[in-house]
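Q: What follows is a protein structure lacking sequence information:
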């Protein structure tokens, strides 16, 4: 927010009033706006992601783009990695140039336009590419500003903060429960009709923020936390736009000339997605703006960071390899009707709503007796790892070509979404807790970039996936994830102390 020392007395009073509101489920009204906007954004994003892989490899006669399944899977993982990586630029822009509120405003508008572009029929690969570029550009304007603004809506030590992140996570999953609808629409009216539904909802989400921003947020988050001089701001923003346009033009020429393949591009960018977040984390720790105490707290977050990397590695299997598996190897007949394979993307959303609500209730009931944040992340990671290990069973029990019961995929989602309910909101809360003062938004983005590392690993790992080799592929992935989770659980109390948690019997971070 605007630095409190520079606020007038009336502005400071307004900030206090806004932060102490309990109008939305016991939280400030601004949290309601942020939650609704996240609901709409997740609605649009899940509508797109549920059917996008099928749109990419469906033939042109079927209304798709006619790519190979391998290229489609790599593009899905690559988009995840690049969008998360773009968040690093976005959080720098929010922290030093625009401020988190302005970044969030521009980002949601750009992304709404992206969904509209994807919904326009007849644009083919250029339309798909333009929509993905706009979505990534939107992320480059804000990074994780929504979570940063959310954290700023509470006074230091306000125990409602963790609950706010859990509420937003849970509400977002309501919007994510639309893949079944999107899949049905795509079967009946085509892919672009389904994309259009998501576009309308994205526009509604951006509009709600624009209409309530001034009244519900006041001066909170309206200025950069660590502003650059005005002249430097202009140069950087112009540089970002010029660099993006130049990169798009060069890539277009290379693709059209046959000098660059999807596989080559995916490998290069995925490698960057793995290492850039780590390099930036080193920069934050060694920055002169980071105190030694802040650096120690950030370093204590590293094991949790690794857990999130592996969780994302597992998740991207569900949107790529297992999404194709759902179409080719799962029985899609339900009471005599054929359902869309995109319907399975609804399952994690519904489970997220159930497990997220349950987690919020349990933590509220336990209060100061709840487990430490590192313990929650570690235990959640173990559940993430059990998912791919469990998916080895249908490949062992049934021969290739046999369509298996959808219960196998449902059980996989039960395991990983139970893990997500434990470690996703908790991880963001922990990142906010250890964030150095000069890197408030960027630290939240660095946490998100652990998912970029995971998505990058998934893009590279998918090259080692071969039909018939699913058991060792999933067993290695799940085993590594379980091992990392157990390590964090074992060291949870020590990690929590180093992250700045209270030295009570549970060491819980306040």
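A: Nice, I can see it. Bear in mind the structure is a predicted one, so any value in this text is a computation, not a measurement. Residues are numbered from 1 along each chain as shown.
Q: Every contact and neighbour count from this point should use C-alpha atoms.
A: Noted.
Q: Please name the nearest non-neighbouring residue to the residue nearest the centre of the chain.
A: Among the residues of the chain, the one closest to the centroid is residue 448, at 6.6 Å (C-alpha atoms, centre = their mean). Distances taken as C-alpha to C-alpha, 6 or more residues apart in numbering put residue 84 closest to residue 448, at 6.6 Å, once the chain neighbours are dropped.
Q: Are we agreed that the one you found is in a helix?
A: Yes. Secondary structure assignment places residue 84 in a helix (DSSP: H, G, I helix; E, B strand; the rest coil).
Q: That one against residue 452, yeah?
A: Yes. Between residue 84 and residue 452 there is a contact at 5.1 Å, judged by C-alpha atoms under 8 Å.
Q: And here is the other one:
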């Protein structure tokens, strides 16, 4: 789905990947910095600048906010495809999110400012998120074995930002005041916009400059233009995207307990002492991105190596593995809840072990899913379908807040047990469906030998829209 001819493949990656990596890193530092503080801020005492809300109310708003964050990309993707182009959309989204963080940082503990800041973040994310992900796919030709590995590298950038968020924004907000945490998140987003604008033309070429709808119309005017109507194969591939999105809801509804229920659980019921020093609660939000940085390069190399050998597992099979690993991670939360019930506090290693397996599952599912959309989506609907993919995250994030709110009624153990069973069942069903879904992709997920992709790139016309 390259929007301009990519460089002939080598063992390395285009420089544009690392620019998008850096831009996404700063944006995720902004997002996760705010996320690490959000529920703690809402339940925090009013005399310390918080709102003093109940846990259930805070988690409900948390779920609504994160759900909207992942719902608006379908609108942002549509506007990028039809009118704005991906580059302009990413810039606009970054600026809106920067402003949102600075509004949250304004002193006064005002609910009006609070909701205004959240609104700017929601709209800005809608422009930013689907389009930067789609641009990563635009750097590679169809069949390029580097694509899944590229999305895993890109995903490492996401989690470098998330790690910085906990270390910087979380520490400043928790220790020195909420406004400093939110303000530092705004500075991070500003840096991302500056880097993207300064280096975009140099490293990205024409990728993302023009709306893909305009490109498709231009191609359709030529004598050898492809059919405008979607083919049966294209419809099958869209169906695969939608089916996998349903299973993604199960994954993220469970995984996103990290920012809500597991965050509050860690704050209240985990012994965070290490050699006489208490680890700040927000620092636990850095465990997942730390594991991503450690495991991400391994996964990237494994997927790329298997792709070159023609032994790469199918996308649905990888995603099923992700669900099963996530389920296994919640087994450790069962151990934690049993210990906290018996002793008052759970050992922090239970939570760390849970995050380890959640991270391994995430690496099997999330970057692979992003790569999958760029492989299967028809070019003229690329950003729109990336937005649709994020709708699954929107539903899941809203459900995560609703599910987390039941902890007060059911107890943590019963809730963690239900999550464990549900994600294991979803993973088993997806694994059974994997062969059928692979057939419906009609070869779009298959890689080519590097030599063949080089020949395709060299023989492609300069204005190719793949």
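A: Looks like it arrived, so ask away. Nothing here was measured: the structure is a model prediction, and the numbers come from that model.
Q: And for the residue mapped onto the residue nearest to residue 448 of the first structure from the second structure, the neighbour number?
A: Residue 84 of the first structure maps onto residue 70 in the second structure, with residues paired by TM-score structural alignment. Residues contacting residue 70 of the second structure under the criterion other C-alpha atoms under 10 Å number 27.
Q: Residue 218 of the first structure too?
A: Residues near residue 218 of the first structure, counting by other C-alpha under 10 Å, number 18.
Q: show me what contacts residue 48 of the first structure?
A: 195, 198 (C-alpha atoms under 8 Å, 6 or more residues apart in numbering).
Q: Residue in the second structure paired with it?
A: So, by TM-score structural alignment, residue 48 of the first structure is matched to residue 34.
Q: As a check, name the ranges of all strands in the stretch 351-466 of the second structure.
A: Ranges of strands within the stretch 351-466 of the second structure: none, based on DSSP state E, counting those that start in this stretch.
Q: Once you drop chain neighbours, what's closest to the equivalent of residue 366 of the second structure over in the first structure?
A: Here residue 366 of the second structure is matched to residue 424 in the first structure, going by TM-score structural alignment. Excluding its sequence neighbours, the residue lying closest to residue 424 of the first structure (C-alpha to C-alpha, 6+ apart) is residue 377, at 7.6 Å.
Q: how about the counterpart of that neighbour in the second structure, secondary structure?
A: Matched by TM-score structural alignment, residue 377 of the first structure corresponds to residue 319 in the second structure. Here residue 319 of the second structure is recorded as helix under three-state DSSP.
Q: burial of residue 319 of the second structure, as a residue count?
A: As a burial measure, residue 319 of the second structure scores 29 neighbours (other C-alpha under 10 Å).
Q: Could you report the separation of it from residue 429 of the second structure?
A: Relative to residue 429 of the second structure, residue 319 of the second structure is positioned 11 Å away (C-alpha to C-alpha, to the nearest Å).
Q: hey, where'd the strands end up in the first structure?
A: With DSSP state E as the criterion, the first structure has strands at 333-334, 337-338.
Q: mind putting those in TSV, mean neighbour count included?
A: Below are these laid out as TSV (neighbours: other C-alpha atoms under 10 Å):
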stretch	mean neighbour count
strand 333-334	10
strand 337-338	10
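Q: Including distance to residue 363 of the first structure, could these go into TSV?
A: What follows is those, written out as TSV (distance: least, C-alpha to C-alpha, whole Å):
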stretch	distance to residue 363 of the first structure
strand 333-334	38
strand 337-338	41
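Q: Would you mind saying which of those strands lies nearest residue 58 of the first structure?
A: The closest of the strands of the first structure to residue 58 of the first structure is strand 337-338. By C-alpha to C-alpha, the value is 17.3 Å.
Q: Onto which residues of the second structure does the closest one map?
A: Aligning strand 337-338 of the first structure against the second structure (TM-score structural alignment) gives residues 277-278.
Q: For the matching stretch, give me the average deviation versus the first structure.
A: Compared with the first structure after fitting, stretch 277-278 of the second structure deviates on average by 2.2 Å (mean C-alpha distance after the TM-score superposition for the first structure).
Q: And the contacts of that stretch?
A: The list of residues contacting stretch 277-278 of the second structure from outside it, by C-alpha under 8 Å, 6+ apart, reads residue 272.
Q: same deal with stretch 51-66 of the second structure?
A: With C-alpha under 8 Å, 6+ apart as the criterion, stretch 51-66 of the second structure contacts 38-39, 41-46, 109, 118, 122, 260-261, 394, 397-402, 404-405, 408.
Q: contacting residues for residue 345 of the first structure?
A: Contacts for residue 345 of the first structure (C-alpha under 8 Å, 6+ apart) come out as 46, 50, 177, 179-180.
Q: Now with 6 Å, please.
A: 50, 179 (C-alpha atoms under 6 Å, 6 or more residues apart in numbering).
Q: How about residue 391 of the first structure, nearest residue that isn't a chain neighbour?
A: Using C-alpha to C-alpha, 6+ apart and skipping residues adjacent in sequence, the residue nearest residue 391 of the first structure is residue 412, 6.6 Å away.
Q: how about residue 122 of the first structure, what's its partner in the second structure?
A: Per TM-score structural alignment, the equivalent position to residue 122 of the first structure in the second structure is residue 108.
Q: In contact with its match: list those residues for me.
A: Shown in contact with residue 108 of the second structure (C-alpha under 6 Å, 6+ apart): no residues.
Q: For stretch 238-257 of the first structure, grab the matching residue range in the second structure.
A: Residue span in the second structure matched to stretch 238-257 of the first structure, by TM-score structural alignment: none.
Q: That stretch: which residues count as buried?
A: Within stretch 238-257 of the first structure, the residues that count as buried by 16 or more other C-alpha atoms under 10 Å are residue 240.
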